[in-house]
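*Asks:* Fold the following and give me the result.
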Amino acid sequence: MDRAGYGEVEPTNAVKARVGTVLFMAIFLFFWISINPFVDLTGEAVLDPSAGNSNRLNQIISLLLFTGMLGCGLVHPLREAILQPRALLAILFSWFIFVSLVSAHPMLGIKGAILALMVTVNASVYLLLPASERHFAKMLAIGILIMLAVAYYGIVFKPQLAIHQASELREPMNAGLWRGHFPHKNSAAAAMVIAAFIGLYVMNTWSRFAGIVIVALSFVFLVNTGGKTSTAMLPAILLLALIFEKVRFLRIPIAVGGVGLFNLFAVGSAVFAPLGDFISGLGIDATFTNRADIWRFAFGALAEQPLTGYGFKAFWQTEELVYSGGSVETWAVAAANGHNSYLDIALMTGFPGLALTLIWILFLPLRKIARIAPEREHSHLTRLFVRIWLYTIFNAGLESLFFEGGSLLWFTFMVALYGLSLQSSAELAAAPARARQGRVAHA
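*Replies:* You can find the predicted model right below:
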């Protein structure tokens, strides 16, 4: 039976459908391609701590998109779904503001928190825009195909900007690895994993041909990024998601236990020498591609301020850290981030901030998944959201992505969180009129 989209129960008029489509695609392309693709990594600006600051055009477009999304959300019948769970998020962002105010860089934290809140609102409205599941799948397919076209265009026509070069100042060792229009090979690899998940979904819900093309192109690009972790995680997450879906009693061990063990073996190997020796004995790089120095440095810094951290967005790439000279004897001071989302959020907002974040992104989704009705539990849409969720919480053990305002992976992850929430409370579109007053979403 057909279900209503993450939109109204009754058919929307043509104007609303067009506005929803335009906003959906605009947000998608803004995150997946950005307004500044093909960044030159050979210039000295990449070593400047302030180089990553948003330019004025990016800020204007972000505000316009946020205004449009908020406007659509507020006039939508399901507007109560926006920015849920509000009580938890109010506490979470209030804590971020507090730790920023008492930090050495309050404005960095306040701006970062506002941007993160805007992106969260956008993600909570995003799934209210499609008119149906087929419409949703079609727009995803078109967006991903455009993204892939831009990425491959760069490889063919802009190789100096789309393929890592030996002349790059920060990581010349990546020479020859594909990054497309993304700023780094790891960003490209993560994007291609998500694109492959979307391709599988499209193949089963809209167009088998388009889905196969997306999966094939994404996989070829993924392999050429040299992202070994993401390449290995693609089949691993597909298998893990299957087990997660079929074997209910293993869900908590997979999500909570799996993330805990992954971080123990990864970050723990950098801090505890015996564990590092054990990891090396298994034939695994115990430094996790030179991340160990960063993690040791981060742990030392966290031990000095475990309660409030150093302020939201106020540790890595700050001037006093990058230009610390001989006062800090490790190259890790120049790192762009901590290469571990859990460690980074603790470093910036203390252990209370980490606890609140884990409740939102790990424990609440488990609760929502447990409440999904049997007929939707094994749907292609639920499967897509679970795959994205699992990949992100595991990938976060090796990359920093939590609350990154411009990150397509963080935005897509939040969309998956809200998707799982909607799936847990979805109702049939053909339900009686009294059900139309409730929360309706397609499954």
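
*Asks:* From here on, just use CA atoms for contacts and neighbour counts.
*Replies:* Fine.

*Asks:* just checking, what packs against the host helix or strand of Gly71?
*Replies:* Gly71 belongs to helix 56-74 when assigned by DSSP states H and E. Under the contact criterion of 3 or more CA pairs under 8 Å, 6 or more residues apart in numbering; DSSP states H and E, helix 56-74 touches helix 14-32, helix 106-126.

*Asks:* Stretch 264-284: end-to-end distance?
*Replies:* 14 Å (CA to CA, to the nearest Å).

*Asks:* Contacts for that stretch, please.
*Replies:* Residues outside stretch 264-284 that contact it (CA atoms under 8 Å, 6 or more residues apart in numbering) are 285-288, 292-293, 295-296, 299, 397-398.

*Asks:* hang on, the earlier thing: of the helices and strands packed on helix 56-74, which is nearest Leu343?
*Replies:* helix 106-126 (17.0 Å; CA to CA).

*Asks:* contacting residues around Val322?
*Replies:* Neighbours of Val322 in contact, by CA under 8 Å, 6+ apart: 49, 333-334.

*Asks:* Just the closest of the residues you listed to Gln59, please.
*Replies:* Nearest to Gln59 among the contacts of Val322, with distances taken as CA to CA, is Pro49, at 18.8 Å.

*Asks:* and that closest one, what does it touch?
*Replies:* 317-319, 322.

*Asks:* let's go with 10 Å and repeat that
*Replies:* Going by CA atoms under 10 Å, 6 or more residues apart in numbering, Pro49 touches 316-323, 334, 336.

*Asks:* Write the PyMOL selection for whichever of those are buried.
*Replies:* Here is the PyMOL command that selects only those of these that count as buried (16 or more other CA atoms under 10 Å):
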select buried, resi 316+317+318+321+322+334+336
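
*Asks:* which of the helices and strands packed on helix 56-74 sits most buried?
*Replies:* Stretch with highest mean neighbour count among the helices and strands packed on helix 56-74: helix 106-126 (a mean of 21; mean count of other CA atoms under 10 Å).

*Asks:* What is the subsequent helix or strand relative to that helix?
*Replies:* The C-terminal neighbour of helix 106-126 among helices and strands, as given by DSSP H and E, is helix 133-157.

*Asks:* which helices and strands does that next one pack with?
*Replies:* helix 14-32, helix 159-162, helix 185-205, helix 208-225 (3 or more CA pairs under 10 Å, 6 or more residues apart in numbering; DSSP states H and E).

*Asks:* got the buried residues for it?
*Replies:* 133-141, 143-145, 147-148, 150-152, 154-155.

*Asks:* relative to helix 185-205, how tilted is that helix?
*Replies:* Angle, helix 133-157 to helix 185-205, by axes from the mean of the first three to the mean of the last three CA atoms, to 10 degrees: 140 degrees.

*Asks:* so how far is helix 133-157 from its chain's centroid?
*Replies:* Computed by CA atoms, centre = their mean, to the nearest Å, the separation of helix 133-157 from the middle of its chain amounts to 18 Å.

*Asks:* Now the second one, please; I'll put the structures next to each other:
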Amino acid sequence: MAVPIVARRAAGTPATVRTRKTAAPAPSRFAGVGTWLYATFVGAIIAFYSGARIRLSSSDETLMGGSDPLNTLITLVLLLGGTIVLLRHARRFVPTILPMLPFVLMLAVMLASASWSYSPENTVRRTVTMTALLLFALCSQVTLGPERWMRIALRAMVAAAVLSLLEAALRPAIGFDVGEYANAVRGLYSQKNAFGQALLAGALALSYGVLARGRLRLADGAAILFLLVVLVLSRSTTSLLLTLMVSGVTVVVIALGTGGAVRIATAIMLLVGTVTAALILFAVPTEALLDLIGKDASFTGRTAVWEAVNQAIALRPLTGYGYAAFWLEGSSNLLRVWDYVAWDVLSAHSGYLEVRLQLGLLGTLLVWCLGGVTVLLAMRAAWLGKHRIAAWALLLIGTMAILNRSESVLLGADLMTAYWVFAVLVLAGVSRAGRDSGVPGLNGPGLR
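*Replies:* From the prediction side, this is the model:
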């Protein structure tokens, strides 16, 4: 490091400045270890929120009303650690107040629903769990930065996939699903679709990394190929198709940004592909399309579940039954659904119906507002010239919109919600080229 030294000068002559080299302070040998431990901790929490668990038996599946000691411990650790980080670095988090307001409002509505909830205690407990997730997402992203956070998320999902394959190989009674999907790998997850959603989350993390870099690498191809192979083994059709969509859109966005003949060829192929897909959808009967992707007209029994849930919603359309207060073990509401569908369903298998069931019309309006804010921020980012971050955010919203047609992943304390927080924070940090966004940890090289 250079220290300025003002030389002696004679009267009437300007002062000259010379520098003297001094030894820079030696970096602490524990700094690298601490950073690695923190990144490992963040990766473990990401895997936890993706649904990964070490189960002792194949029947370790908990209803919303159940209490998970591990979840309680992690929630307490995240609340305590997140609060300490916020207090110690309060000034760094001031710029995140505005983009986090929609999620704070969501928490307020969840907590308020305890006043009309069928299980106030469970509603409050699950709201606290959601608070811990949002605090974790905020603190870890601001301290690590968006690109590094997503790299950790990708590695966590790949590690969870590898461990899931080992689980299926070493403990097949636990690592494989049950019933008609007994040959589907579920690994560390409660069932095959949960495993598929975790792999889809890995594909979204990979997509962010590719778009941030602006080019494809051989390692990216190997990673997506691995995720697709495992998705086939999990037999999670929806997540497989969405992963293919995420991969395709990512490649197209990269290609359109290269310019020249590549951009023209990509645009032509995109147009031809869109027209062809539209013709197929209109020309091929619905039953044939469902058979092609391995589905039946009832969407694997989901239509009966949707009918039963709609009947329950009709009884409390405005406020719902309270956040996380419907799927409670032994409740009369749950038993009526089970009697109707003739199997022990554990969710509405639709994020939209799940929100209406728990928070009624109020919750539905909140979700639409959150989605609208995200889309507006993405449009603003595109207007400011950051097309790749806008494309990734819209890809995330589109993926969630499709996924929630058949799975309940809206307003849940899970990885997709953390991704949503991630997208809003990054979009809020977008500014014109050469200007500081003012959001700590979200500046510097990134998506353009």
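
*Asks:* Just want the angle from the helix holding Gly71 of structure 1 to helix 106-126.
*Replies:* Angle of helix 56-74 of structure 1 versus helix 106-126, following the same axes, to 10 degrees, is 40 degrees.

*Asks:* which residues touch helix 56-74 of structure 1?
*Replies:* Residues outside helix 56-74 of structure 1 that contact it (CA under 10 Å, 6+ apart): 7, 16, 19-20, 23-24, 26-27, 30, 34-36, 76, 79-82, 115, 118-129, 405-406.

*Asks:* 6 Å instead?
*Replies:* 79, 122, 125 (CA atoms under 6 Å, 6 or more residues apart in numbering).

*Asks:* what's the following helix or strand after it?
*Replies:* Next element after helix 56-74 of structure 1 (DSSP H and E): helix 86-101.

*Asks:* can you list contacts of that next one?
*Replies:* Outside helix 86-101 of structure 1, the residues that reach it (CA under 6 Å, 6+ apart) are 106, 109-110, 308, 311-312.

*Asks:* Near the counterpart of Arg302 of structure 2 in structure 1, how many other residues are there?
*Replies:* For Arg302 of structure 2, the aligned residue in structure 1 is Arg291 (criterion: TM-score structural alignment). When counting by other CA atoms under 10 Å, one arrives at 20 neighbours for Arg291 of structure 1.

*Asks:* likewise the one 3 residues further on?
*Replies:* Other residues near Ile294 of structure 1 number 23, with proximity taken as other CA under 10 Å.

*Asks:* Correct me if wrong, but it is in a helix.
*Replies:* Yes - applying DSSP: H, G, I helix; E, B strand; the rest coil, one finds Ile294 of structure 1 inside a helix.

*Asks:* contacting residues for it?
*Replies:* Contacts of Ile294 of structure 1 (CA under 6 Å, 6+ apart): Ala332.

*Asks:* That one and Thr42 of structure 1, how far apart?
*Replies:* 23 Å.

*Asks:* Equivalent analysis for Ile60 of structure 1, please.
*Replies:* From Ile60 of structure 1 to Thr42 of structure 1 the distance is 27 Å (CA to CA).

*Asks:* If you count surrounding residues, which of those two has more?
*Replies:* Thr42 (19 against 11).

*Asks:* Ala396 of structure 1 matches what in structure 2?
*Replies:* In structure 2, Ala396 of structure 1 lands on Asn404 (TM-score structural alignment).

*Asks:* so its match sits right up against Ala348, yeah?
*Replies:* No - contact criterion CA atoms under 6 Å: Asn404 of structure 2 and Ala348 do not qualify, at 10.1 Å.

*Asks:* So which of the two has more stuff around it?
*Replies:* Using other CA under 10 Å as the criterion, Asn404 of structure 2 and Ala348 rank with Ala348 on top: 23 against 18.

*Asks:* give the contact list for Gly227 of structure 1.
*Replies:* Residues near Gly227 of structure 1 by CA under 6 Å, 6+ apart: 186, 189.

*Asks:* Ile97 of structure 1 matches what in structure 2?
*Replies:* Aligned partner of Ile97 of structure 1 by TM-score structural alignment: Leu111.

*Asks:* same deal with Ile372 of structure 1?
*Replies:* Counting by TM-score structural alignment, Ile372 of structure 1 lines up with Ala381 in structure 2.

*Asks:* separation between its match and Phe422 of structure 2?
*Replies:* Distance from Ala381 of structure 2 to Phe422 of structure 2, by CA to CA: 15 Å.

*Asks:* After alignment, which residue of structure 2 pairs with Val125 of structure 1?
*Replies:* Alignment note (TM-score structural alignment): Val125 of structure 1 maps to Cys139 of structure 2.

*Asks:* how much space is there between that match and His89 of structure 2?
*Replies:* 10 Å.

*Asks:* just to revisit the earlier point, type out the PyMOL command that picks the buried ones from the contacts of stretch 264-284 of structure 1.
*Replies:* Per 16+ other CA under 10 Å, the buried members of the contacts of stretch 264-284 of structure 1 correspond to this PyMOL selection:
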select buried, resi 286+287+288+292+293+295+296+299+397+398
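
*Asks:* which of the contacts of stretch 264-284 of structure 1 lies closest to Gln437 of structure 1?
*Replies:* Nearest member of those to Gln437 of structure 1, counting by CA to CA, is Gly397, at 41.0 Å.

*Asks:* mind listing what the residue lying closest to the closest one once chain neighbours are set aside touches?
*Replies:* Using CA to CA, 6 or more residues apart in numbering and skipping the chain neighbours, the partner closest in space to Gly397 of structure 1 is Asn340 (4.8 Å). Taking CA under 6 Å, 6+ apart, we find Asn340 of structure 1 in contact with 396-400.

*Asks:* same deal with Gln191 of structure 2?
*Replies:* Asp177.

*Asks:* any idea what it aligns with in structure 1?
*Replies:* So, by TM-score structural alignment, Gln191 of structure 2 is matched to His184.

*Asks:* Over to Gly363 of structure 2?
*Replies:* By TM-score structural alignment, Gly363 of structure 2 lines up with Gly353.

*Asks:* What residues of the strand or helix carrying that match count as buried?
*Replies:* Using DSSP H and E, the element containing Gly353 of structure 1 is helix 341-358. Going by neighbour count (16+ other CA under 10 Å), the buried part of helix 341-358 of structure 1 is 341-354, 356-357.
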